[in-house]
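**Student:** A predicted structure for the sequence below; I have some questions about it.
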Amino acid sequence: MEFQNSSEFPLLRRSHHASKILKSKSVDLNDWVSAQELLLQIPLDSNEVQRFHSYLKDNLSNDNSYFEAWSLFKNFEHEQLEKTTGTARENVKINTKRKNEILSDKYYYMALPEILKEAERINRNVVIYFTGWGHVDSRKLEVSLFNDMQINELLYDKFMFVTLYTDDKTKIENSPSQNEDKGTNMTVGKRGEKIQIHYLGSKKIPAFILLNTRGQLIRSLSKNINKETLRSFLTEE
């Protein structure tokens, strides 16, 4: 109740609402004005949104949601920066199809067995990040963690990275992945919370776990999370 009465709550609620719409809204430049309003509600920098618009004009794909297109756009800008600074690594070559798979949010609605099956298919261990839409400390932490280029490269190039919002009220029966949760009145958030309790015995967020493709816990990170501890978590042998 204290948080709901704070000045930050309306902003976070609008951001959450805009993000959910953009995850399902297909790219349509004829309706750019409404999409732009949603992007600015997240909020994103207006100059960056204009660069995104220019990118969409040259790389239009109606098969992508705005959420997916944004991920591809950021990857494109990163590649351009590497080329400009001469730091591109020729030995790291990921084809366009794989980029779409890695950067899309299709893992979000998967049950754990489906996540592990997909991890086995692409031969990657799984990093699951537990967070919450309404958790202010997580939002502040993410600004530092996920704007770090090295951490992003590790998450998207080395692992299958899955983010689970444990307070998401979306009903499982209304999501793309139904399977074992059908008819249980389970929400996406509760399912994520069950996974976290299974591996960590706790609902405290934010938290990270690393699983192999058989679902065995390799290690976890739930205390003293910062760029240095997360980088160590991702690179420890």
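**Tutor:** Alright, I've got the coordinates.
**Student:** please count neighbours and contacts with C-alpha atoms only from this point.
**Tutor:** OK.
**Student:** which of the residues in the longest helix along the chain are buried?
**Tutor:** Of all the segments of type helix in the chain, defined by DSSP state H, the longest one is helix 66-85. Going by neighbour count (16 or more other Cα atoms under 10 Å), the buried part of helix 66-85 is Tyr66, Phe67, Glu68, Ala69, Trp70, Ser71, Leu72, Phe73.
**Student:** ok, so of those residues, who is nearest Asn226?
**Tutor:** Using Cα to Cα, Ser71 comes nearest to Asn226 of those, at 23.0 Å.
**Student:** ok, structure two:
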Amino acid sequence: MHHKRFILVLLLLLSKWCHAQTDCDELFAKTFDTDSLNPEKLDSLINDFGQLRHCGLDSLAFEISTGYSMFGLFIIPPIDKPYHKVTYREVFNMIQDYRNSPDYPHIVDIHKATQELKKRQVNLENWAQDRKILEKIPLKSSELDAYHQFLTANDFQDLTYYEAWIAFKSEQKIEESEPIVVQKKPFFVDESVGTSLHNVFERAKEEKKEIVFYFTGWANISSRKLEYKLFKEDWVGSQINERFLFVPLYIDDAELLSELDLNEELDIRFSENAKFNGQKNHNFQKHYLHEKAEIPSFAIIDYEGKLIRYIEKDINKKSFFDFLGISQVPSSSKSD
């Protein structure tokens, strides 16, 4: 009797194992093409890649290969021909081959260093130690020296090294004819609100203020240029803070959604089919503006969630101040 039970349990386990194998076989046989990289389909693609972890791809390799810097290395080259279909097996094999290559440990060090820099606040008193992390990426000594000078010239103590690095690289890309002093992130913002949309509206209700949402991106150069034009003078931030709660939403924020962000109905609503804060922010932007909303753009919304107005094109000082309803503009700020 015990022998029969053992055989039955073994058959059940074998059946489940075979089912799992069949799922992996089906996943490996699936194909995708350049159309799969469209924003509305990219979530599904990433989700499928996540299933590869159950088919032999370890979590660290998955995290590295689906990151912004490495995703194109494994995905874009195989499908650079129009309408060329690629199987998940091909991509899986590429990742596994790369994982077994001599370069992979170096890539792991870079990935871990990058993740650390995303959390570590800028602290020039600890620069000698923090520089060692930056050197793991690796970066040229001359570029690190220039980055250090950039940090010294700007007040970035509220930023992480990763955020400040994006500002540093953005400034380098802006034309030399336009002398930019990149503002610290994000100018005059009370960050105690955090990333929860629920908390934003609760704070606005307590202070009886309307909210100015600034839709932007860390890597968006147009945003950096606009910020310099609009916010380089302190009085602008003071004017906005008197009347509004100013909240920047980065649509390329690659931080994973946390449980804290998903405790309230409002956040859950805009986090549907989203894994990252940036996707939630983009869903929020599209809801209040339109499906093809661009960055940089601004929207004024009251604390009950009613859209007052928004602006996304031809933004300059005059149009922005008109949008905010600011009439008292110092004479030195009347022209762009």
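**Tutor:** Cool, the structure landed. All values derive from a computational prediction rather than experimental measurement.
**Student:** got a TM-score for the pair?
**Tutor:** TM-score for the superposed chains, counting by TM-score structural alignment, normalised by the length of the first structure: 0.58, backed by 171 aligned residues with a Cα RMSD of 3.7 Å.
**Student:** re earlier: switch the buried residues of helix 66-85 of the first structure over to a markdown table; also include distance to Ser15 of the first structure.
**Tutor:** Shown next, in a markdown table, are the buried residues of helix 66-85 of the first structure (distance: Cα to Cα, whole Å):
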| residue | distance to Ser15 of the first structure |
| --- | --- |
| Tyr66 | 15 |
| Phe67 | 13 |
| Glu68 | 17 |
| Ala69 | 18 |
| Trp70 | 15 |
| Ser71 | 17 |
| Leu72 | 20 |
| Phe73 | 20 |
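**Student:** for the residues you listed, which one is nearest Glu228 of the first structure?
**Tutor:** Among the buried residues of helix 66-85 of the first structure, and counting by Cα to Cα, the member closest to Glu228 of the first structure is Ser71, at 24.2 Å.
**Student:** what residue of the first structure takes the place of Glu255 of the second structure?
**Tutor:** Using TM-score structural alignment, the partner of Glu255 of the second structure in the first structure is Thr170.
**Student:** which residues are in contact with that match?
**Tutor:** Counting by Cα atoms under 8 Å, 6 or more residues apart in numbering, Thr170 of the first structure makes contact with Thr187, Val188, Gly189.
**Student:** equivalent analysis for Leu29 of the first structure, please.
**Tutor:** Leu56, Lys57.
**Student:** if we can go back for a sec, ok, the buried residues of helix 66-85 of the first structure vs Ile115 of the first structure, which is closest?
**Tutor:** So of the buried residues of helix 66-85 of the first structure, ranked by how close each gets to Ile115 of the first structure (Cα to Cα), first place is Glu68, at 18.6 Å.
**Student:** and the gap between the closest one and Asp167 of the first structure?
**Tutor:** Applying Cα to Cα, to the nearest Å, the value for Glu68 of the first structure to Asp167 of the first structure is 22 Å.
**Student:** kindly report the same for Gln41 of the first structure.
**Tutor:** 20 Å.
**Student:** can you check Thr184 of the first structure too?
**Tutor:** According to Cα to Cα, Thr184 of the first structure stands 17 Å off from Asp167 of the first structure.
**Student:** which of the two has more neighbours?
**Tutor:** A count of neighbours by other Cα atoms under 10 Å puts Asp167 above the other of Thr184 of the first structure and Asp167, at 19 against 10.
**Student:** residue contacts, the closest residue in space to the more buried one that isn't next to it in sequence?
**Tutor:** Once flanking residues are discounted, Asp167 of the first structure sits nearest to Gly189: 4.7 Å by Cα to Cα, 6 or more residues apart in numbering. Going by Cα under 8 Å, 6+ apart, Gly189 of the first structure touches Leu164, Tyr165, Thr166, Asp167, Asp168, Lys169, Thr170.
**Student:** mind putting the contacts of Thr170 of the first structure into TSV with secondary structure and distance to Glu153 of the first structure?
**Tutor:** As requested, those are arranged in TSV below (DSSP: H, G, I helix; E, B strand; the rest coil; distance: Cα to Cα, whole Å):
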residue	secondary structure	distance to Glu153 of the first structure
Thr187	strand	31
Val188	helix	27
Gly189	helix	27
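**Student:** many thanks, I have nothing further to ask.
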